[in-house]
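> A structural model of the following input is requested.
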Amino acid sequence: MRLQHSSRAITATATPSTATSWSAALQLATRSCHPNRSPLPSLLDEATRIETPPPIAAHHHHHSRKRSVPHKQHRKLFRTDGVRMGSRLLLLLALLACALRCCSGASSNATSYSLTMHAVDEDFCDATKQLSGYFKIAGSKSKNYFYWFFESRGAPATDPVIIWLTGGPGCSSILALLQENGPCSVNDDLSLKRNPYSWTERANVMWIDQPVGVGFSYGDVSEYDTTEKEVGDDMFHFLQEFFQAKPEYQKQPFYVFGESYAGHYVPAIAHRIFTGNQQGEGPVHINLQGFGIGNGLTDPEVQYKYYPDMAYNNTYGVKAVSYPVYLAMKAAVSPCVGMISSCQTTKAACLAAQTFCNAALVAPYSASGLNVYDVRSKCEHPPMCYDFSHVEKFLRLESTLEKLHVSPKSAKWQSCNMEVHAGFSFDWMKNFQQLVPPMLEAGIRGLVYAGDADFIVNWMGCKAWTLELPWSKHEQFLAAEDKEWMVDGKKAGRIRQVGPFAFQQVYEAGHMVPLDQPKNSLALLKAFTLSEEQQQDGTEHTWLGTEAMVKDDSVMSIM
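I've put the predicted structure just below:
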């Protein structure tokens, strides 16, 4: 279904007796329709000039069934004032038509947006209502974002709405749908298998290929995004359009989730929504309740400090580098952090910081042959370390493209677009933790979680930036206790929470928590989102100690 705005033309027929007045009306309408002038003052002026004809005395003819004939004087009034009223009504009609044209012209000069929606067969991937389509920024030459939306398996009319964003930068969220937390996964023979731990067990979820050029999204290379401001603006307008098209979801709690480089995306998008709501921007107030960042790069200035220890002193006892190399990595931390600090104010320093820091702090680990996304395993399929070839084949099948209504303008699907990736070189070392405190102070909840076997965006660095975050409850968060997180009576991780903010360490999981710990990731999501429903009495939000049922009737308790 394609949503389009339409307008009805206002027409009037001019009789010979009103031709002169109609001509005058058109002349005034033309003057009022100047592109830099609003027609409304003229409309109001003309409205106040309309003279009401004098009242006509009522003639009562009792006991007579004949129709009353107006007095000759009254007939004259009808003729004179009728023409006057007719001409002025025509004048107002002309002005109103002009106003509509002016409004239409104004909106055409501004950036406008359009959304396409197609129903996806419910026997494809999952037996729930699903939609796919594109969001086009009409003010651009070519930007088109692809999305795939699934209703909740539970209570779609009341469950939260979540958007999921894969990082990279430049990697497809559809990969996460089919490999991590979506309703189905792809088998080696390209058949689909139902995922019992899909996040749609708890929420209505939309996976979005963004920014432009990623996955099935497409557009001119000249319009590829390179900053988080562009990412935030595009996604804000996407969501405005989506909630207008699907008003039934407008009042439900809304969350922004993502992983990896989405540590940049998520705070940028959530904060853009937050400020848009504050300023009353857009026709829809998006019911933002929280955000979640999984193994995300949010504060490089803090996080890069922890690469040496994750390589040599991780919780799994893996010595990925020798002791001399570890010491060399430690020595590189200070100059690296200095360069990242310079990047915050000097764009030219950003590329140098990325080049030096990755060479000094990431490359030594990569040279070990271990998986940068999981210290427990080898990198079997460089450079991604994982074999996603079956997903790629599935998403290139003609039958898949037809079912998902993929545009023929889209390039062949690939897990990551390295051209998009390169475009964010000056964005990579930017800090985005500063966008978080204003949201926390307003009661927007934040969850930072991290699989503790990941190297590339490791849990040590993720926890560190949450501990350094400057907000009103900073001291309380520093003093808070890390509590055991239990799922089905087993230790699944540790969590620290104060008010609306929490850090969660997930045991036995690498960079992609839903891939390695699907049941536990669903439990995590349920606890985080269910706390909103359990705290309707104005008390402080907490999800420590709350319980959430997983699909197979297992019980998760955060303690």
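> CA atoms for contacts and neighbours, from now on please.
Noted.
> What residues sit buried inside the helix or strand harbouring residue 464?
Secondary-structure assignment from DSSP states H and E places residue 464 in helix 459-468. By 16 or more other C-alpha atoms under 10 Å, the buried positions in helix 459-468 come out as 459, 460, 461, 462, 463, 464, 465, 466, 467.
> which residues touch the fifth one?
By C-alpha atoms under 8 Å, 6 or more residues apart in numbering, the contact list for residue 463 reads 448, 503.
> Also the second one?
For residue 460, the residues meeting the contact criterion (C-alpha under 8 Å, 6+ apart) are 303, 306, 310.
> Repeat that for the third one.
Taking C-alpha under 8 Å, 6+ apart as the definition of contact, the neighbours of residue 461 are 302, 303, 304, 305, 306, 307.
> got it, and the last one?
Residue 467 is in contact with 474, 477, 478, counting by C-alpha under 8 Å, 6+ apart.
> do the fourth one as well
Neighbour list for residue 462: 295, 296, 297, 303, 448, 449, 450 [criterion: C-alpha under 8 Å, 6+ apart].
> The fourth one - that's part of a helix, no?
Yes. Membership of residue 303 in a helix is supported by DSSP: H, G, I helix; E, B strand; the rest coil.
> Show me which helix runs longest in this protein.
Counting by DSSP state H, the longest helix found in the chain is helix 72-109.
> Report the buried residues of the helix or strand where residue 23 lies.
Assigned by DSSP H and E, residue 23 belongs to helix 19-32. Residues of helix 19-32 classed as buried by neighbour count (16+ other C-alpha under 10 Å): 21, 22, 25, 26, 28, 29, 32.
> list the buried ones in the helix or strand harbouring residue 421?
Counting by DSSP H and E, the element that carries residue 421 is helix 418-423. Neighbour-count burial for helix 418-423 flags 420, 421, 423 (criterion: 16+ other C-alpha under 10 Å).
> related to what we said a few turns ago, how about the contacts of residue 462 in CSV, adding distance to residue 400, neighbour count and secondary structure?
Shown next, in CSV, are those (distance: C-alpha to C-alpha, whole Å; neighbours: other C-alpha atoms under 10 Å; DSSP: H, G, I helix; E, B strand; the rest coil):
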residue, distance to residue 400, neighbour count, secondary structure
295, 30, 32, coil
296, 31, 29, coil
297, 33, 31, coil
303, 40, 21, helix
448, 34, 25, strand
449, 33, 26, strand
450, 33, 31, strand
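> for these, which one is nearest residue 262?
residue 296 (6.0 Å; C-alpha to C-alpha).
> to compare against the first, here's another:
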Amino acid sequence: MANYISSVLKSLLLLLHLVFLIQQHVDSASIVKFLPGFEGSLPFELETGYIGIGEEEEVQLFYYFIKSERNPKEDPLLLWLSGGPGCSSISGLLFENGPLAMKLDVYNGTLPSLVPTTYSWTKTSSMIFLDQPVGTGFSYSRTQQYNKPSDSGEAKRIHEFLQKWLSKHQEFSSNPFYVAGDSYSGMVVPATVQEISKGNYQCCSPPINLQGYVLGNPITEHAIDYNYRIPFAHGMALISDELYESLKRVCKGEYVDPRDTECLKLVEEFSKCTKGVCQEVVIKPLCVTETPNCYIYRYLLTTYWVNDVNVRKALQINKESIGEWVRCYFGIPYTHDIKSSVPYHMNNSINGYRSLIYSGDHDLNVPFLATQAWVRSLNYSIIDNWRPWMIKDQIGGYTKTYANKMTFATVRGGGHTAEYKPYETYIMFHRWINGQPL
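Next comes the predicted model:
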């Protein structure tokens, strides 16, 4: 009898614990109709919230969810991951492909303003902007007892996040689903796609309607990404013919951690030539955030805006989450355990998922030449050969389509992220997501 009572009590306690967790989930999502700095009510549907990850839900991942402005019942659902690792997804929302942007006014001590954009991907898709890994943006841990984030570990956490998010938003469970991101998320997105794909064939959880993924200037493999900086720099007239020929002859195409002393000297010469160049987009001036006439001044304005007490209140930020918000926390504890994401791309292709891989063609960090090289290494036949894609009568970039449902495209004049050419990138994405040729 005592054992029976004990068993019943345990069951009741477990039930109460589950009810408590469900209640926490319900309370953690909020509809946001007004944002400080934006005049009037928001012209789109915004939800913010936290999803608990792990057995004890010790990790709390923060997200911004914006419904498609076209037909949310049928339009695709995209998960957006910013790079870093450690860069808040606000980087995507306010700089790259969201419906709001910072107004570039000189900061005068008052709250910076927000303005609507004309290039939001939410015009045709619903989007979840996720702060990950833990410690990024407004995502935090309730305790110190959690696994240190890693590339492969994040793929599992993101998959868990999606399962829980979709269980709360079942009206989107049948929508075509895509994972998207840029920069360092090139290591995490392909692994996440594979993790979701595997999960769809396992028991106990409803399948996610995974259709494919989108990556911009993705970090893929350090040696490939770095080695192609030298030919890219030469093509952009950043180094001389003589230095380029010497580098090729002496280093034989391997420029990462050279052991040959002559090669090392030449690589150092290359570094001197490119030190004063803006790595993210070589045609922009190298400048500091605090300069009002500089493009990245918006990063400073965003920091002032996000750290305003009324903005945090509107976004329903848990007070226990973090102290000062930073756009990119580059010192985040993290294990880089995926050395190359190429095998993940291969597996995802074999499983039939669509992909759009695009490159701003003026990025020195991850040159388009590097991305082209690993795409070429997949050895798929070409369906649509290299050609310009147009916006009205202007060239938006160049594109090539492969038999594995992979489309590669450049964005002419673009940089390391979509923020440098947001309208052109939007046109490219809009066509691809709707199944149209670029």
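> Narrow the contacts of residue 460 of structure 1 to the ones also in contact in structure 2, please.
By both residues aligned by TM-score structural alignment, their matches' C-alpha atoms under 8 Å, the contacts of residue 460 of structure 1 still in contact after alignment to structure 2 are 306, 310.
> Quick check: which element contains the spatially most central residue of structure 1?
The residue lying closest to the centre of structure 1 (C-alpha atoms, centre = their mean) is residue 235, at 4.6 Å. Per DSSP H and E, residue 235 of structure 1 falls inside helix 228-245.
> what's the matching range in structure 2 for that helix?
Aligning helix 228-245 of structure 1 against structure 2 (TM-score structural alignment) gives residues 151-168.
> Average offset of that stretch relative to structure 1?
Compared with structure 1 after fitting, stretch 151-168 of structure 2 deviates on average by 0.6 Å (mean C-alpha distance after the TM-score superposition for structure 1).
> hang on, the earlier thing: could you check how far the helix holding residue 464 of structure 1 is from the centre of its chain?
Centroid separation between helix 459-468 of structure 1 and its chain, computed with C-alpha atoms, centre = their mean, to the nearest Å, is 24 Å.
> same deal with stretch 141-148 of structure 1?
Remark: stretch 141-148 of structure 1 is offset 13 Å from the chain centroid, using C-alpha atoms, centre = their mean.
> list the buried ones in it?
Buried-residue list, stretch 141-148 of structure 1, by 16+ other C-alpha under 10 Å: 142, 143, 144, 145, 146, 147, 148.
> and if you look at stretch 277-291 of structure 1?
277, 284, 285, 286, 287, 288, 289, 290, 291.
> How is the first one assigned, secondary-structure-wise?
Just to be clear, that refers to residue 277 of structure 1. State at residue 277 of structure 1, reduced to three classes by three-state DSSP: helix.
> And the nearest residue to it once chain neighbours are set aside, how close does it get to residue 252 of structure 1?
Excluding the flanking residues, the one nearest residue 277 of structure 1 by C-alpha to C-alpha, 6 or more residues apart in numbering is residue 285, at 5.6 Å. Going from residue 285 of structure 1 to residue 252 of structure 1 by C-alpha to C-alpha, to the nearest Å gives 11 Å.
> do the same with residue 101 of structure 1
For residue 101 of structure 1, the distance to residue 252 of structure 1 - C-alpha to C-alpha - is 36 Å.
> Next SSE downstream of the longest helix of structure 1?
strand 113-115.
> Toward the C-terminus from that next one, list the very next helix or strand.
By DSSP H and E, the next helix or strand past strand 113-115 of structure 1 is strand 118-119.
> What residues in structure 2 pair up with that next one?
Going by TM-score structural alignment: strand 118-119 of structure 1 matches residues 30-31.
> which stretch of helix or strand covers residue 249 of structure 2?
Here residue 249 of structure 2 is assigned to helix 241-251, by DSSP H and E.
> What helices and strands are in contact with the helix or strand just after that helix?
Later in the chain than helix 241-251 of structure 2, the nearest helix or strand by DSSP H and E is helix 261-274. For helix 261-274 of structure 2, the elements it packs on are helix 241-251, judged by 3 or more C-alpha pairs under 8 Å, 6 or more residues apart in numbering; DSSP states H and E.
> So for the helix it packs on, what gets flagged as buried?
243, 244, 247, 248, 250, 251.
> what packs against it?
helix 229-235, helix 261-274.
> quick one: the last one to helix 241-251, angle?
Which is helix 261-274 of structure 2. 150 degrees (axes from the mean of the first three to the mean of the last three C-alpha atoms, to 10 degrees).
> Run through who's touching helix 261-274 of structure 2.
230, 233, 238, 239, 243, 246, 247, 250, 251, 255, 257, 258.
> Look at residue 301 of structure 2 and tell me its secondary structure.
Residue 301 of structure 2, by the three-state scheme (three-state DSSP), is helix.
> Return the distance of it relative to residue 17 of structure 2.
42 Å.
> of these two, who's got more company?
The residue with more neighbours, out of residue 301 of structure 2 and residue 17, is residue 301; 22 against 12, by other C-alpha atoms under 10 Å.
> Next, the contact list for the closest residue to residue 157 of structure 2 other than its chain neighbours, please.
Nearest non-adjacent residue to residue 157 of structure 2, counting by C-alpha to C-alpha, 6+ apart: residue 53, 6.8 Å away. Residues near residue 53 of structure 2 by C-alpha under 8 Å, 6+ apart: 59, 60, 61, 157, 160, 161.
> Just give me the match in structure 1 for residue 53 of structure 2.
Taking TM-score structural alignment, residue 53 of structure 2 has residue 137 as its aligned residue in structure 1.
> same check, this time on residue 372 of structure 2
The equivalent of residue 372 of structure 2 in structure 1 is residue 463 (alignment by TM-score structural alignment).
> what's the neighbour count on the nearest residue to residue 332 of structure 2 once chain neighbours are set aside?
Nearest residue to residue 332 of structure 2, sequence neighbours excluded (C-alpha to C-alpha, 6+ apart): residue 86, at 6.2 Å. By other C-alpha under 10 Å, 24 other residues sit near residue 86 of structure 2.
> Thank you kindly, that will do.
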